[in-house]
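Student: sharing a model prediction with you, sequence too.
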Amino acid sequence: MIVKDNKLSVSELLTRAVELKPDREALYDLQERLTYKQFHERVEKLVANLLELGVKKGDRVGVCLPNWNETPIIFFAVAKVGAIVVPFNPNYRQNEIEYIIENSRPKLLFVCEKVEKNVGLEKLTSNVEVIAVRFEHECTISFDSMLVTSGNHPSNTLPEIDVDNDIFCILYTSGTTGVPKGVMLPHRSIVQSGNTLAASLRCTTDDVFIVPAPLFHIFGIACNLMASVASQAKLLLQEKFQPEQTLQLIEQEKVTIHQGVPTMFVMELNLPNFDQYNLSTLRTGMVGAAPCPPDTIKAIREKMGLNLLISFGISETGTVTITDYEEEEINYLETVGKAIDGVELKIVNEHREILPLGEVGEIACKSAGVMKGYYGMEEQTKKVFDEDGWYYTGDLGSLDEKGYLRFIGRKKEMIIRGGFNIYPQEIEGVLAKHPKVLECAVVGYPNEVLGELVCAVIKLKKGESCTPDEIKEYVKTYIASYKVPSEVVFVEEFPVTASGKIQKGKLKEEMLNLLR
């Protein structure tokens, strides 16, 4: 049964799941299996400890962990006491972690041993109470010891949650355009995204989600964890994405829902022994976080038997659009779907004036799911909102007469060559069809005469070889000559985020240094 009530808080979403399916397996992180009842019992024990440690409504609680069962247990416990989850990547280095701690000033910080190795806990414990998960350290509280308590706490000690205004989490952006910004998302945003995905994917309690996306990312939290709990389904957590392990687990655990970024699916499809795995239980899933080329969408649907839905959303907005479960091919190949219930969309020019249907401009949206702002950054928040509550995404797109959104790319990634606007995603779509290309990205670089030129960065399939001229000649047959890359660079690997998305900002820096 799908919980469709967007007025539930995050902790109420779990409470409802426990009431409906207490004995259904909820979590499996390859170490331990927990039913919804056991999941909830551990949350309650942790709630009692958080209250004992003085955690109160509005306090921030850092969570620097991989995809372990402890991670969602902490998320739901923190939500229940009205505090705010601040999840971030355990692979971060010292300056990254110190920045987030300095900016968010958490009351508690849950860490794994990798943080001790990367940073050293003595530095951290001088600023915040640290809880060690799956390891012991003299400067910390043991997470295991926190679960020994009975878990009883007076109900009147728990605050009421205003789902539209109380913040569930602060997600730090990757910081490709400056210092990371803490995106403040209310309970409503996270629950609404989870419910929307669960309904769109037609989830039931019999479904099994596999989650290679990290739970410190909006895709992992909202589109996987919350969608699974909303459906009372099973959540299979991968500590780290490994394509072959993913296929093994799909077969072993009879996974029905597989979601990921395009890179993940591409790596799976290109495994030499892909055909050896039985993926017949796969039913549906969503691709998100980055544009997915049409040929990749077709390959996923045909070779994996996956009724793949396409969606658009960013950390600041939650889910904005999605294609239907039963959708015309042209719509799931060329668009990212229509606005979900409760979301308004418009396309605007540089003056934030509405553009006619079909014209490309900046995507703006308005809904109860949009962030409340950037934590401690009032000026940056004002720049992306107007006085009527519209959020301006910085992404380019167009709307058709039926309300379908076509995603064009990031506004800041647009290349202007001799006065002509060039959208990298269009060229990437052409390159992705080349039989030798595994992955690609297009960036601009400066030119004294034309302003900017196009650089195509390509990772070839294993065992393939190619020349820049071969790529240029291929592209010429599909698009206008001014869009053809002036430079073609072959790489072994791309710089990627923890969720597997190519870091265009970092890639552009690398290309600028190379092409000087």
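Tutor: Everything's here; your move.
Student: going forward, measure contacts between C-alpha atoms and count neighbours the same way
Tutor: Noted.
Student: which residues of the stretch 301-450 of the chain fall in strands?
Tutor: 307-314, 318-322, 338-339, 344-348, 361-366, 373-374, 391-399, 405-410, 415-417, 420-422, 437-447 (DSSP state E, counting those that start in this stretch).
Student: and the residue nearest in space to the middle of the chain, what does it touch?
Tutor: Among the residues of the chain, the one closest to the centroid is residue 219, at 2.8 Å (C-alpha atoms, centre = their mean). Taking C-alpha atoms under 8 Å, 6 or more residues apart in numbering as the criterion, residue 219 is in contact with 213, 288, 289.
Student: tell me the most packed of these, by neighbour count.
Tutor: residue 213 (26 neighbours; other C-alpha atoms under 10 Å).
Student: so that one touches residue 225, yeah?
Tutor: No. Taking contacts as C-alpha atoms under 8 Å, residue 213 lies outside contact range of residue 225: 10.2 Å.
Student: so which residues make contact with the helix or strand containing residue 46?
Tutor: Assessed by DSSP states H and E, residue 46 sits inside helix 36-52. Residues outside helix 36-52 that contact it (C-alpha under 8 Å, 6+ apart): 14-15, 17-18, 21-27, 73-74, 76-78, 80-81, 146-153.
Student: would you mark the buried spots in it?
Tutor: Using 16 or more other C-alpha atoms under 10 Å as the test for burial, helix 36-52 gives 36-50.
Student: between those, which is nearest residue 209?
Tutor: Nearest to residue 209 out of those is residue 36 (C-alpha to C-alpha; 14.7 Å).
Student: gap between that closest one and residue 250?
Tutor: Applying C-alpha to C-alpha, to the nearest Å, the value for residue 36 to residue 250 is 21 Å.
Student: which parts of the stretch 401-516 of the chain are helices?
Tutor: Here the stretch 401-516 of the chain has its helices, by DSSP state H, counting those that start in this stretch, at 424-431, 468-476, 504-515.
Student: take this one as well and set it beside the first:
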Amino acid sequence: MPSSLPGLGTLDAVLDHYATSNPGAEIAVEGDRRLTYIETNQLVDRYCDWLEGKGVQQGDRVALLAAPGIDYLLLLMAASRLGAIYVGVNPRYSSDEMSHVLKVTEPKVLLHAEVPNEHDLAGRAHAAAGRVAVLSAPDVAAMPASAAARKSPAGRMDVAVIVFTSGSTGKPKGAALHHDGLIGAAIGQYDHLDGESRRYISNLPINHVGAIMNTTMGCLVGGGTLIFQAKFDPAGVLALIERERAQTWLQVPAMFTLAVNHPDFANRDLSSLRSICIGGGAVSAPTLAALRSIGAKIFVEYGQTEVMSSVAYSHDGDPDEVLLNTIGKFDPRFETRIADESGGICTIGETGEIQAHGTCVLRSYWGDEKATREAFTADGWLKTGDLAARRPDGNISLKGRLREMIKSGGYNVYPREVEAVIETHESVAEVVVFGAPDDIYGEAVRCAIECKPGVMVTAEVLRQHCAAALANYKIPKSFDIVPMLPRLNNGKVDRASVRSHVA
């Protein structure tokens, strides 16, 4: 852990620590707005007063529909300080997807803030909220100072955030992540990537564990500065790195590929960067080669929502072969194993499932006892669903996934969720959604469709049909209309054959 950081039990305690030890340090930059640690700490106390006035108490959920920015940072910290639970809502969600998140978590209030190029967020929030109170995120700076400094009543193992991730039913499940796990993962990242206070690019969606742990707490445990980009675009992030002298750049492979392929990449001064970390999927050789030209240290990391985001990293000096073909090595501070079907530990070169145990794993899937039970082995290890093998050099090579999860551009997409939407179109008889290799997104969502007898439908019609119910990253990049889907002897669609032949 950072040598200057004592054992702190809640997310907001990290903020409070640096507000005391380094109060004038810059914590956040959003456009022309800048905040120090001490200013932010005081604003969080005011936010707590306001939330209490709206009836928010310890254990309540508080949801936010917003982009990466200061509104997000303040609410995340205020929820922690009240002992409440933060729920991020992606502005790209459809009304149905928002409704699902709110139905599962039952927040006391849903707040919304302005998002660039997103219109009528308030209307969409009201349409999705049902009985949940919907309010604009307040101007905390205009509020009176809090009467006294606050301390969170939450314990280390209390739930801090609920992050939605797809599951075996096709409906996203709310992973309940606790303070201790998020702080521990953040310290692990700090030790691997930084080792000193750093200026971080922070542009991942606020409902994503990558935003909460990697590009927020991973920065703050070292007393660093969050440089917010509300919505990723390659030219914008390159300009932001140059202007703000960013030092740590952590994104998913698709974002890096779009950035290095942009004409501005060769013309921007990126020399301030000291660490680049690639997570959420495998990076391509051309993208890695372009990133090498910057001169920063480059890492890959591995994890998932259920393990607070990251439990494995490559190491400084690892060659390209390791970065391209492995996820590095498991961080020894976390309990991890590669196990066979009986729970035995796999030998070197033997493929098994990555499993995790202890404080690095989620508390539960919120409100879903059955899914929680099914996520663990009989001896209490979390089943990640990822198949891997340990190489003789100790690095871990991913082999595939037990589940059919698609990882596209850093987002998890579960085929069944997409299929359920496509199946509601009147022309569709059956559909198979699958992931196919893609140079930019790692995996692209694709589908094969068999129409009902005597009818046809175009890809554009199906794309518009999906857009009404799904976030755009879940919409298939291609719709392959086939005369008949291949079938097994029992009459079921042969999904493996679809993936191999249609792809």
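Tutor: Sure, I can see it. Quick caveat, the model's predicted, so the values are computed rather than measured.
Student: just to revisit the earlier point, for residue 180 of structure 1, state which of the contacts of residue 219 of structure 1 is nearest.
Tutor: Within those, distances to residue 180 of structure 1 taken as C-alpha to C-alpha reach their minimum at residue 289, with 17.5 Å.
Student: and that closest one, what's its match in structure 2?
Tutor: Alignment note (TM-score structural alignment): residue 289 of structure 1 maps to residue 280 of structure 2.
Student: secondary structure class for that match?
Tutor: coil (DSSP: H, G, I helix; E, B strand; the rest coil).
Student: I'd assumed residue 253 was in contact with it.
Tutor: Yes. Between residue 280 of structure 2 and residue 253 there is a contact at 7.1 Å, judged by C-alpha under 8 Å.
Student: mind putting the contacts of residue 219 of structure 1 into CSV with distance to residue 303 of structure 1?
Tutor: What follows is these, written out as CSV (distance: C-alpha to C-alpha, whole Å):
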residue, distance to residue 303 of structure 1
213, 21
288, 19
289, 22
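Student: across to structure 2, which of the residues you listed hold up?
Tutor: Compared against structure 2 with both residues aligned by TM-score structural alignment, their matches' C-alpha atoms under 8 Å, the contacts of residue 219 of structure 1 retain residue 213.
Student: nearest to residue 298 of structure 1, of the contacts of residue 219 of structure 1?
Tutor: residue 288 (15.2 Å).
Student: apart from its chain neighbours, what residue comes closest to that closest one?
Tutor: Of all residues not flanking residue 288 of structure 1 in the chain, residue 261 sits nearest, at 5.3 Å (C-alpha to C-alpha, 6 or more residues apart in numbering).
Student: show me what that neighbour aligns to in structure 2.
Tutor: Checking TM-score structural alignment: residue 261 of structure 1 goes with residue 252.
Student: could you report the neighbour count for that match?
Tutor: For residue 252 of structure 2, using other C-alpha under 10 Å, the count is 23.
Student: please tell me how far it sits from residue 189 of structure 2.
Tutor: With C-alpha to C-alpha as the criterion, residue 252 of structure 2 and residue 189 of structure 2 are 15 Å apart.
Student: same question, residue 172 of structure 2
Tutor: 26 Å.
Student: do residue 23 of structure 2 as well
Tutor: 23 Å.
Student: again with residue 104 of structure 2
Tutor: Note on residue 104 of structure 2: its distance to residue 189 of structure 2, by C-alpha to C-alpha, is 30 Å.
Student: more crowded one of these two?
Tutor: A count of neighbours by other C-alpha under 10 Å puts residue 189 above the other of residue 104 of structure 2 and residue 189, at 28 against 15.
Student: what's the closest non-adjacent residue to that one?
Tutor: residue 218 (6.0 Å).
Student: what segments of the stretch 151-300 of structure 2 are helices?
Tutor: Under DSSP H, counting those that start in this stretch, the stretch 151-300 of structure 2 gives helices at 179-189, 209, 218-220, 234-244, 253-260, 285-292.
Student: what range in structure 1 matches the first one?
Tutor: The alignment of helix 179-189 of structure 2 onto structure 1 (TM-score structural alignment) covers residues 187-197.
Student: ok, average deviation of that stretch from structure 2?
Tutor: Stretch 187-197 of structure 1, aligned to structure 2 and superposed, deviates on average by 1.2 Å (mean C-alpha distance after the TM-score superposition for structure 1).
Student: list the contacts for the aligned partner of residue 308 of structure 1 in structure 2?
Tutor: By TM-score structural alignment, residue 308 of structure 1 lines up with residue 298 in structure 2. Neighbouring residues of residue 298 of structure 2 by C-alpha under 8 Å, 6+ apart: 275, 276, 277, 278, 291, 292, 316.
Student: quick one: the nearest residue to the fifth one once chain neighbours are set aside and residue 365 of structure 2, what's the gap?
Tutor: What it means is residue 291 of structure 2. Nearest residue to residue 291 of structure 2 in three dimensions, chain neighbours excluded: residue 260, at 7.2 Å (C-alpha to C-alpha, 6+ apart). For residue 260 of structure 2, the distance to residue 365 of structure 2 equals 37 Å [C-alpha to C-alpha].
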